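> Kindly generate the corresponding structure for this input.
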Amino acid sequence: MSAVPFSQACENNKAPILEVISQVFSSSKLVLEIGTGTAQHAVYFAQALPHLTWQTSDQACYHVGIKAQLEQARSQGIANTDPIANIQGPLILDVTQPWPLISGQEELDGIFTANTLHIMAKEMVEAFFIGIGERLRAQGNLCIYGPFNYDASYTSESNARFDIWLAQQDPRSAIRDIEWIIELAETQGLRLVGDHSMPANNRLLHFVKS
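Have a look, this model is predicted:
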């Protein structure tokens, strides 16, 4: 079995995120997670939201870790009962390329992503929203977790330091201005209906497709 990836940040923020998305996705049947990463969120949310199917996705280089996380979770089942039967193994998804069909469906009623927009290049963020506009059905819900700037200003010293670190890793990465994110969303028929405070100076943005 491959090494199981772990993020302390995911452990710290999963419960506050769940508190919001359990309401947002209360009527959803299928939620696509873009940028599943370590899959800690995927496992936790799928277990807590058994009424829906949680579809993982990421670039191919992260699939080994995602599969290891899911294998570990399934190995913890009692009497061979799969504790996360409603979670689907990862699809290859690059936001700049055509998005794969999810269970043969052209449209989705829920999309979630965490800590992705600030590590994407601006062109990828734009492609992300174009893809959302194409694949999220009318009245579908989009939730985005991560740090954002407001009025072109950092919300904390820690976010300012984090932005410097991001630029050192990749000059195309940066904490995004929420006004720009809202503008991109609106061009795809999405309206912001919730902006929730989260741990470590992060936010959870809830958009609905008109």
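> hey, let's count contacts and neighbours off CA atoms from now on
OK.
> From residue 153, how far off is the nearest residue to residue 34 once chain neighbours are set aside?
Leaving aside its sequence neighbours, residue 34 sits nearest to residue 113 (C-alpha to C-alpha, 6 or more residues apart in numbering; 5.1 Å). Per C-alpha to C-alpha, to the nearest Å, residue 113 is found 23 Å from residue 153.
> cool, and residue 14?
26 Å.
> Which of the two has more residues huddled nearby?
Neighbour count, other C-alpha atoms under 10 Å: between residue 14 and residue 153, residue 14 has more, with 16 against 11.
> how near is that one to residue 206?
Counting by C-alpha to C-alpha - residue 14 and residue 206 are separated by 16 Å.
> before we move on, what about residue 107?
The gap separating residue 107 from residue 206 is 18 Å, by C-alpha to C-alpha.
> Looking at the two, which is more packed in?
Higher neighbour count among residue 107 and residue 206: residue 206, with 21 against 17, using other C-alpha under 10 Å.
> same for the longest strand seen in the chain, what does it pack against?
If you go by DSSP state E, the chain has its longest strand at strand 136-146. Where contact means 3 or more C-alpha pairs under 8 Å, 6 or more residues apart in numbering; DSSP states H and E, strand 136-146 is packed against strand 108-114, strand 202-209.
> Another for comparison:
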Amino acid sequence: MEESEPSDGVRLSTPAAKRNREPILTLLRKVLPASGRVLEIASGSGEHSVYFAEHLPALTWQPSDPGERARRSIAAWQRHAALANLHLPLALDVTQPWPDDADEPSAILCINMLHISPWAATQALLREAGRRLPEDGVLVVYGPFMRGGEHTASSNAAFDADLRQRDPVWGIRALEDVEDEARLNGLALQRVDELPANNLGVVFLRR
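Predicted structure coming up:
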């Protein structure tokens, strides 16, 4: 992932976050509750957290990340933005016991994690979402997916090969496999939106 650092040396910045934040926000406006607390998983640099908290002021935004460097960046963005509805990041690894502050979110958002983590991370995300979301609460997942056993673009196929070369447990997931795992955890596929750069916005609803 391309990253650069703003002048303070702590706030990370990724070109991808700037490119995809508006299409993701458009989807979030359609599916998130009018108010409540959104738990963001694998928040990365923290730029998405700031952007969404700024544009969805009725929602409280709770970022998280397992990486210390990422959490420093998120905290620096939070201080820089000075938004009352944006919290400091949680140290949260989806495959480990979740902190108490991750209990009872109104919705969960996960951007670009599934393909750069082992399958066990996807399973853990879906399991915890099924446990923690309220009835009719949504889990929103963004990133590249395979559909019908095929990549949706040649660039995704090349990206998948590169990911698997970097780590054999990484790779673009089949949407059907994710949907099957979600169903096992009480989550129903609600909608799939095609977003720019051959990514999908996938929304699951807890029943």
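> quick one on the thing from earlier: number of nearby residues for the residue nearest to residue 34 of structure 1?
Count around residue 113 of structure 1 with other C-alpha under 10 Å applied: 18.
> what's the counterpart of it in structure 2?
In structure 2, residue 113 of structure 1 lines up with residue 110, judged by TM-score structural alignment.
> dump the residue contacts of that match.
Going by C-alpha atoms under 8 Å, 6 or more residues apart in numbering, residue 110 of structure 2 touches 40-43, 139-142.
> Closest to residue 13 of structure 2 out of those?
residue 43 (12.0 Å; C-alpha to C-alpha).
> quick one: residue 57 of structure 2 from residue 29 of structure 2, how far?
Going from residue 57 of structure 2 to residue 29 of structure 2 by C-alpha to C-alpha gives 11 Å.
> Strands along structure 2, start to end?
36-41, 59-62, 64-65, 90-91, 107-111, 138-143, 145-147, 150-151, 173-174, 187-195, 199-206.
> Out of the ones you listed, flag the one nearest residue 79 of structure 2.
Nearest of the strands of structure 2 to residue 79 of structure 2, taken as C-alpha to C-alpha: strand 59-62 at 13.8 Å.
> can you tell me what part of structure 1 the closest one aligns to?
Matched against structure 1 by TM-score structural alignment, strand 59-62 of structure 2 falls on residues 52-55.
> which other residues reach that stretch?
With C-alpha under 8 Å, 6+ apart, stretch 52-55 of structure 1 has contacts from 28-33, 42, 46, 86-91, 102.
> Can you tell me which of those are buried?
Restricting these to buried positions leaves 28, 30-33, 42, 46, 86-88, 90-91, 102, with burial counted as 16 or more other C-alpha atoms under 10 Å.
> In JSON lines: those residues, plus distance to residue 173 of structure 1.
Output for those, formatted as JSON lines (distance: C-alpha to C-alpha, whole Å):
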{"residue": "28", "distance to residue 173 of structure 1": "32"}
{"residue": "30", "distance to residue 173 of structure 1": "30"}
{"residue": "31", "distance to residue 173 of structure 1": "26"}
{"residue": "32", "distance to residue 173 of structure 1": "23"}
{"residue": "33", "distance to residue 173 of structure 1": "20"}
{"residue": "42", "distance to residue 173 of structure 1": "24"}
{"residue": "46", "distance to residue 173 of structure 1": "29"}
{"residue": "86", "distance to residue 173 of structure 1": "33"}
{"residue": "87", "distance to residue 173 of structure 1": "30"}
{"residue": "88", "distance to residue 173 of structure 1": "29"}
{"residue": "90", "distance to residue 173 of structure 1": "24"}
{"residue": "91", "distance to residue 173 of structure 1": "24"}
{"residue": "102", "distance to residue 173 of structure 1": "28"}
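> Cheers, nothing more for now.
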